[in-house]
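Peer 1: pasting the sequence and the predicted model now:
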Amino acid sequence: MESTMQQGALTVAGILRYGSQAFPDAEVITYDGTDGVRACFSEVAERAARLAGALAGIGISPSDRVGTFCFNHQQHLEAYLGIPAMGAVIHTLNLRLAPDQLGYVIDDAGDRAIIADGMMLPQLAQVLEACPSVATVIVVGATADAAIKEQIAKRCKVLDYEEFLRDAAPVVEWPDVVETDAAMICYSSGTTGNPKGVVYSHRSTYLHAISALPLYSQRSWNILESKGDVALIVVPMFHAAAWGAPYACWFTGSTMIMPGRFLQAEPLAAMIERFHPTLSSGVPTIWNDLLNYLESHPTDVSSLRMLTSGGSATPRSLIETYLEHYNIPVVSGWGMTETSPVCTLAIPPSGTPRERLVDYLATAGKVVPGVELRIVDDQQQVQPWDGKALGEIEVRGPWITAGYLGGRGGENFDDGWLRTGDIATVDREGYVRIVDRTKDVIKSGGEWISSIELENAIMAHPKVAEAAVIAVPDDRWFERPLAFVVVKPGEDLEVGELRDFLATRIVKWWLPERFSFVEAIPRTSVGKFHKKVLREGYQAGNYAIHEVKRTQSEE
């Protein structure tokens, strides 16, 4: 029996129309270092339509790829809306990619035009010769080096973004787009080999944005106060669609604060005091840096009702400190580029006593509606949700990729399920606890040591700013943990003191006997600890290692 329901397409144009009509006066604020450049949703929508008209004017057609090489700002949001709405495909380029990988992804995607911040032109100029598909570069903002602009102009047409929009007629009627057609391309971070392209559809983008609405719906929770959310979107718009935040905010009429290039703790604190955001999204390293800054620079952060954290495991000590000192819950989420990315959110059950909140917040969370999740062992046997059984997370759902651009990565799929590479347990309430990455788990004497749990234990020490743990070869135990530790400025920390501290928090045989005190831990292009660089540096002998002898009780 067929239903009687209409078959309206779920498209980015639908998102654009809804937000501009339902919340025409909601604002987008782009931070410029001292104040904010403001535009209302209706203005942003009109400019997105002008962008689409201008792109059509230079020959961009449906399914053509348009790259963005930008920080978070209003113009990037206009591209998020206008490019997919016209039927073209936005390709968000990671600002932190090495030149060889940047050139690879531009060429692999076949970008015909690139919208780039003026300050990013030197990086772009390094790779354009290897990207024959690029015919036009559209520059946002000032260019510090005129010679770089001239260099690019010898290779392709160079246009000014504001002039480009000013001279264009806006699209009045958005074309009918098939909802399963491509809307956006994001590439995996490529820590091993070249990045792989994940192509989001209009349908997947629309449904993923709907799944995130509970995070941005304070307006519906406080009817009498009539307050809406103000979202400080710190997570980069080049990374997994900024976790869907721009589209979710557009759906809810939430004010968006775009930090531009000002992603350090000091300007973020200034933005919080200036614009009073109610929530913000970012990776744990950002929230750790902000926390360290707040310790010595008192700042009014009382407007924040929540921080969301993802990209890597959020240390329990960080969650505890924000909750105890600032009354701000840090809600973790789990996902990856291949999952659009949100799959789980650590929202505690209703009625959870305050003393138990951290127990839930410190998990990866419960799977969100629309996503199916299971854990499987080495023999691909599905494991129970009992909080004990370990297995690799596999997921499927309407915003989970079924493959990669060009048909790559077939080994990442298991009979319709995406293999994620994350090892986890799931308790009977459905809360996921990430134990490790399959490539990062430490196998010591036949037993597993979780590098994530060990890192969290180390970072709980009051003198430790951050820590990363890798496995290193051991003649007796096959592998043992090596802890890289960054000590907070002005503090002194000895190995013995740190091991005594850890002995009260972890089982004795987990205690590392190898430590390296470093000034900073290398990060990937999306802010995660870059353990591949740590392993290579260790193998090359680049780190001073402090080694102690294990006692009999630790074996």
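Peer 2: Looks like it came in fine. Residues are numbered from 1 along each chain as shown.
Peer 1: from now on I want contacts and neighbour counts done on CA atoms only, so please keep to that.
Peer 2: Fine.
Peer 1: quick one: the helices in the stretch 251-400 of the chain?
Peer 2: Listed in chain order, the helices found in the stretch 251-400 of the chain under DSSP state H, counting those that start in this stretch are 265-275, 284-296, 316-326, 357-361.
Peer 1: Asp492 is nearest to which of those?
Peer 2: For Asp492, the closest of the helices of the stretch 251-400 of the chain is helix 284-296, at 16.3 Å, according to Cα to Cα.
Peer 1: please confirm that Glu479 is located within a helix.
Peer 2: No: assessed by DSSP: H, G, I helix; E, B strand; the rest coil, Glu479 does not belong to a helix; its assignment is strand.
Peer 1: just put the helices of the stretch 251-400 of the chain in a markdown table and tack on distance to Gly59.
Peer 2: Output for the helices of the stretch 251-400 of the chain, formatted as a markdown table (distance: least, Cα to Cα, whole Å):
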| stretch | distance to Gly59 |
| --- | --- |
| helix 265-275 | 39 |
| helix 284-296 | 40 |
| helix 316-326 | 50 |
| helix 357-361 | 49 |
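Peer 1: make CSV from those and add distance to Tyr80 and mean neighbour count to it.
Peer 2: Converted to CSV, the helices of the stretch 251-400 of the chain look like this (distance: least, Cα to Cα, whole Å; neighbours: other Cα atoms under 10 Å):
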stretch, distance to Tyr80, mean neighbour count
helix 265-275, 23, 18
helix 284-296, 24, 17
helix 316-326, 32, 17
helix 357-361, 31, 20
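Peer 1: got the contact list for the closest residue to Thr401 other than its chain neighbours?
Peer 2: Nearest residue to Thr401, sequence neighbours excluded (Cα to Cα, 6 or more residues apart in numbering): Glu338, at 5.4 Å. Shown in contact with Glu338 (Cα atoms under 8 Å, 6 or more residues apart in numbering): Ser188, Val198, Ile400, Thr401.
Peer 1: now for those residues: which two are most distant?
Peer 2: Pairwise distances across those peak at 13.5 Å for Ser188 and Ile400 (criterion: Cα to Cα).
Peer 1: ok, structure two:
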Amino acid sequence: MLGNMMFQPLLISSLIEHAARYHGDTPVISKNTDGTITKTDWTHISENAKRLANALRGLGLNSADRVATIAWNNHRHLEAWYAISGSGMVCHTINPRLFPEQLIFIINDAQDRVVLFDKTFLPLIKGVKAHTPNVEHFIYLGAFDQDVADAIPEVKFYDALIAENSADFDWPEIDELSASSLCYTSGTTGNPKGALYTHRSTILHTYAISLPDSLNLSSRDIMLPVVPMFHVNAWGTPYAAAMVGATMVLPGPGLDGASLVQLIDEFKVTVALGVPTIWQGLLTAAKQAGSKLDSLKRNIVGGSACPPAMMATFKNDYDCETIHAWGMTETSPLGSSNQLKAKHATLSEQDRFKVRLSQGRPPFGVNLRITDQENGTHELERDGHTTGNLQIKGHWIINQYLGKSSSALTSDGWFDTGDIASLDQDGYLTLSDRSKDLIKSGGEWISSVELENIAMGHPQIAMAAAIAAHHPKWDERPVIIAIKAPDSEITEQALLDYFADKVAKWQIPDKVIFVDSIPLTGTGKMLKRDLREQFGNVLLS
């Protein structure tokens, strides 16, 4: 017997309709590519989304056609998101920091018919244009610009399209299992792979990240997503902001610490989201500016493990709660987030901080397990100590990659993340490492994450990466690649001595190499592959 309740498909268009109807005057503040600030609201975001939807239909696009965006976090990009997915097309967010060959590959692989872009990426567009024959239209996200017109004569201008088209547009009612957006993995090994999300998976993910035990989002929040919209859809926050009616502060291209401090203080940001390298810059800039970041109540850290010293600084110096989260492109991305349970209230502050260091527990909608590294489907005990392959399944987890006929899952239906981790009885997840970043010394495993956290706990170290270097006796040994904090005079031996009472003697790195910069991926993670190529033989000479 079926129930007697209404059925409405779970569609992204319903998010912007809700935001415009019930939170229409809630601000959306956007820092543009030229540094100017645009103040708009959810009503106007919705109206412009409908105008762009009409414009795309006028260009001959149909449901399921792919429309790419290469843009920063700004109001035009946000409008385009809802226009594309809301009208039944697929919003393909492209990471502009990929190699040109990878960009060409994913535009062709996705069969994008339109590319929308910010001026920052004009040289990139000009360079790949001849190699992307499927693209019929290039749309510049701005007003008429002679430089853009000279570089791409056939270009269309976003502001003109908006002005020419009506806001009278009825969002189509489509199957909730229809594709809504497309994100590609970073492609650190081989070509990037496409994860094709559905309207249903996106809406369920949006509910999940908004929950109090997740990112705890509400209409009272002023949200600063520093994580780019081209990185797993800014972790889904533009959808969640519309769902709960939050104010958004979109930072544009200015992701340096000083720019972020200014935005937080000027617009009273309450919650911000980004990777640890971003927050390192923010903390440095806040200290230099004398800012106490008074409005900031929580920061969400994902992308890679947050150093304990960074969490302590946010808490002790800025009274800001750090929510550790974990996810990946294939998981939409949220797989876990760290909120305490009622029973943790009785713990000491130090013990609560230890719980906070984990990547948290899964929300309803996904499930986690760890399995034997030799037998990928044999589940291991959730005791908080035993480590194994981290696997996940749920409503917003990938089933197969775009264009691939084979499943991306294990034989019993789980997605293997490539992470090595432990779980406790409450589901709290602690990542040991990426399997490819573990250091195997004399047959024993060493966690690069643990070594990095220790190194970055030293007040004179700004950033550190731990890599495996080849060793004639032990196969591999850990080496620390570090950036000194400003005015630091720390020596190699002083940093090695810092490890002495924090790890077993055999896990202490063999060497420290001080550098001026550490290469980062397009999403702000340390690019250890490049570091291994550069320094992997340093112990052999």
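Peer 2: Yes, it's here. As the structure is a computational prediction, the values presented were derived from the model and not from experiment.
Peer 1: Thr30 of the first structure is nearest to which of the helices of the stretch 251-400 of the first structure?
Peer 2: Of all the helices of the stretch 251-400 of the first structure, the one in closest proximity to Thr30 of the first structure, counting by Cα to Cα, is helix 265-275 (10.4 Å).
Peer 1: counting contacts, what elements does the closest one pack onto?
Peer 2: Contacts of helix 265-275 of the first structure with other secondary structure elements, assessed using 3 or more Cα pairs under 8 Å, 6 or more residues apart in numbering; DSSP states H and E, are made with helix 284-296.
Peer 1: now the angle from the helix it packs on to helix 265-275?
Peer 2: Interaxial angle, helix 284-296 of the first structure versus helix 265-275 (axes from the mean of the first three to the mean of the last three Cα atoms, to 10 degrees): 80 degrees.
Peer 1: tell me where the stretch 351-500 of the first structure has strands.
Peer 2: Per DSSP state E, counting those that start in this stretch, the stretch 351-500 of the first structure carries strands over the ranges 365-367, 372-376, 391-396, 413-414, 417-426, 431-437, 442-444, 447-449, 464-474, 478-487.
Peer 1: helices or strands up against the second one?
Peer 2: If contacts are counted by 3+ Cα pairs under 8 Å, 6+ apart, strand 372-376 of the first structure sits against strand 391-396, strand 417-426.
Peer 1: of those strands, flag the one that's most buried.
Peer 2: Counting by mean count of other Cα atoms under 10 Å, strand 391-396 has the highest mean neighbour count of those, with a mean of 23.
Peer 1: that one against the second structure, how far on average?
Peer 2: Following the fit onto the second structure, the mean deviation recorded for strand 391-396 of the first structure is 0.7 Å by mean Cα distance after the TM-score superposition for the first structure.
Peer 1: so what corresponds to the residue nearest to Thr401 of the first structure in the second structure?
Peer 2: Alignment of Glu338 of the first structure against the second structure is given by TM-score structural alignment, with Glu330 as its counterpart.
Peer 1: OK, contacts around the equivalent of Asp516 of the second structure over in the first structure?
Peer 2: Using TM-score structural alignment, the equivalent of Asp516 of the second structure in the first structure is Glu519. Contact partners of Glu519 of the first structure, counting by Cα under 8 Å, 6+ apart, are Val486, Val487.
Peer 1: cool, and Ser450 of the first structure?
Peer 2: Contact criterion Cα under 8 Å, 6+ apart gives Val435, Asp436, Val441, Ile442 as the residues in contact with Ser450 of the first structure.
Peer 1: trace it over to the second structure, please.
Peer 2: In the superposition onto the second structure, Ser450 of the first structure corresponds to Ser447 when matched by TM-score structural alignment.
Peer 1: so how far is Asn453 of the second structure from the closest residue to Ala455 of the second structure other than its chain neighbours?
Peer 2: The shortest distance from Ala455 of the second structure to any residue other than its chain neighbours is 6.3 Å, reached at Ala464 (Cα to Cα, 6+ apart). Using Cα to Cα, to the nearest Å, Ala464 of the second structure is found at 8 Å from Asn453 of the second structure.
Peer 1: next, format the helices and strands packed on strand 372-376 of the first structure as CSV and append distance to Pro236 of the first structure.
Peer 2: As requested, those are arranged in CSV below (distance: least, Cα to Cα, whole Å):
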stretch, distance to Pro236 of the first structure
strand 391-396, 24
strand 417-426, 22
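Peer 1: looking at these, which is closest to Arg96 of the first structure?
Peer 2: Taking Cα to Cα, strand 417-426 is the member of those nearest to Arg96 of the first structure, at 23.1 Å.
Peer 1: contacting residues around the closest one?
Peer 2: Contacting residues not belonging to strand 417-426 of the first structure are listed as 375, 384-396, 400-402, 412-413, 432-439 [Cα under 8 Å, 6+ apart].
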